[in-house]
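Novice: Could you work out the structure for the sequence below:
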Amino acid sequence: MARLLRYGAYGYTLFIAVICLIPLPHIQEAPEHSDKMVHVVTYVIFTLLWFAFFYFLRPNSDYFKVSLIKSCSFAIIYGIVIEALQAALTRSRSADFNDFLANLAGISGALLVILVFRNQFSKLKSKF
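Specialist: Okay, the predicted model is just below:
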């Protein structure tokens, strides 16, 4: 389980960096601002993966709040870094405050999921 969480969190983090920093063609048929939904979903998954990584790999059962703070903080910082790198390193991408807001919406969605399913996370952790 630990190895799977580690590979999942690290791999997904790298995947986001690669996808956000490589040049992508402009899609004419895409609805305006549809990329914001991609940001939301991406950061829901990102935050959930890092929460699981922090929470399930600590033996202390009272690590819920710390894991929540770490995962949300890391997701916010990572989103800012990716936007800054897009502005600094790429020609086809630019930093967009609306992308950052969509990232925050995704982090907030993950936070809501984690809080709603807190008891299930605790039960699952007790099995490890």
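
Novice: Every contact and neighbour count from this point should use C-alpha atoms.
Specialist: Will do.

Novice: got the contact list for the residue most central in space within the chain?
Specialist: In the chain, the residue lying closest to the centroid (Cα atoms, centre = their mean) is residue 46, at 2.3 Å. Counting by Cα atoms under 8 Å, 6 or more residues apart in numbering, residue 46 makes contact with 9, 12, 13, 75.

Novice: To check against the first, give me the structure of this:
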Amino acid sequence: MLNNIKNLLKDKVTIIAILTTIGIAIISLIKLGKAPIQINNIDKVEHALAYFILTFVWLVALRRTKISKLLIVFCCFLYGIIIEALQVTITSYRSGEILDVIANTTGILIAFIIYNSFFKKNKAI
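Specialist: Prediction:
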């Protein structure tokens, strides 16, 4: 088990995936100030982008393992739901929204589609 963890951490992409996961949690749970320019629903684009990056990096990091791509996608989806639930339960300044989960899911699905289309064309990578 410890050797498996060491092997995962040797790969820099795995470290980037772990840091991305931690970064999304931190940004999602800290109190952020108001943006100087207000654009309606820009946060949904930010959610989709964050979860696109999260999913794509994990898919790349674990591409040489036997872990199913669908399991990775499901874990990213579940992670998004957990973060939304934590926003409601452990913070008083953040709110969990179903539209955020939909935006997260959109980013996850786009990452999955792009990953599959890119790595099917470039099997040598």
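
Novice: returning to what we had before: what about the equivalent of the residue nearest to the centre of structure 1 over in structure 2, helix or strand, and which?
Specialist: Matched across to structure 2, residue 46 of structure 1 falls on residue 54, judged by TM-score structural alignment. Counting by DSSP states H and E, the element that carries residue 54 of structure 2 is helix 42-61.

Novice: and the helix or strand that that helix is followed by, how far from structure 1 on average?
Specialist: Using DSSP H and E, the helix or strand that directly follows helix 42-61 of structure 2 along the chain is helix 69-90. Mean deviation of helix 69-90 of structure 2 relative to structure 1 after superposition (mean Cα distance after the TM-score superposition for structure 1): 0.6 Å.

Novice: what is the orientation angle of helix 69-90 of structure 2 with helix 42-61?
Specialist: If you take axes from the mean of the first three to the mean of the last three Cα atoms, to 10 degrees, helix 69-90 of structure 2 sits at 140 degrees to helix 42-61.

Novice: Which element is encountered next along the chain beyond helix 69-90 of structure 2?
Specialist: That would be, after helix 69-90 of structure 2 and using DSSP H and E, helix 98-121.

Novice: now for that following helix, which elements pack on it?
Specialist: Other helices and strands packing on helix 98-121 of structure 2, by 3 or more Cα pairs under 8 Å, 6 or more residues apart in numbering; DSSP states H and E, are helix 42-61, helix 69-90.

Novice: so which of these comes closest to residue 108 of structure 2?
Specialist: helix 42-61 (5.0 Å; Cα to Cα).

Novice: Please spell out which residues along the closest one are buried.
Specialist: Burial within helix 42-61 of structure 2, assessed by neighbour count using 16 or more other Cα atoms under 10 Å, is assigned to 44, 47-59, 61.

Novice: thinking again about what came up before, out of the contacts of residue 46 of structure 1, which are inside strands?
Specialist: Using DSSP state E, no member of the contacts of residue 46 of structure 1 falls within strands.

Novice: nearest to residue 120 of structure 1, of those residues?
Specialist: Nearest to residue 120 of structure 1 among the contacts of residue 46 of structure 1, with distances taken as Cα to Cα, is residue 9, at 20.3 Å.
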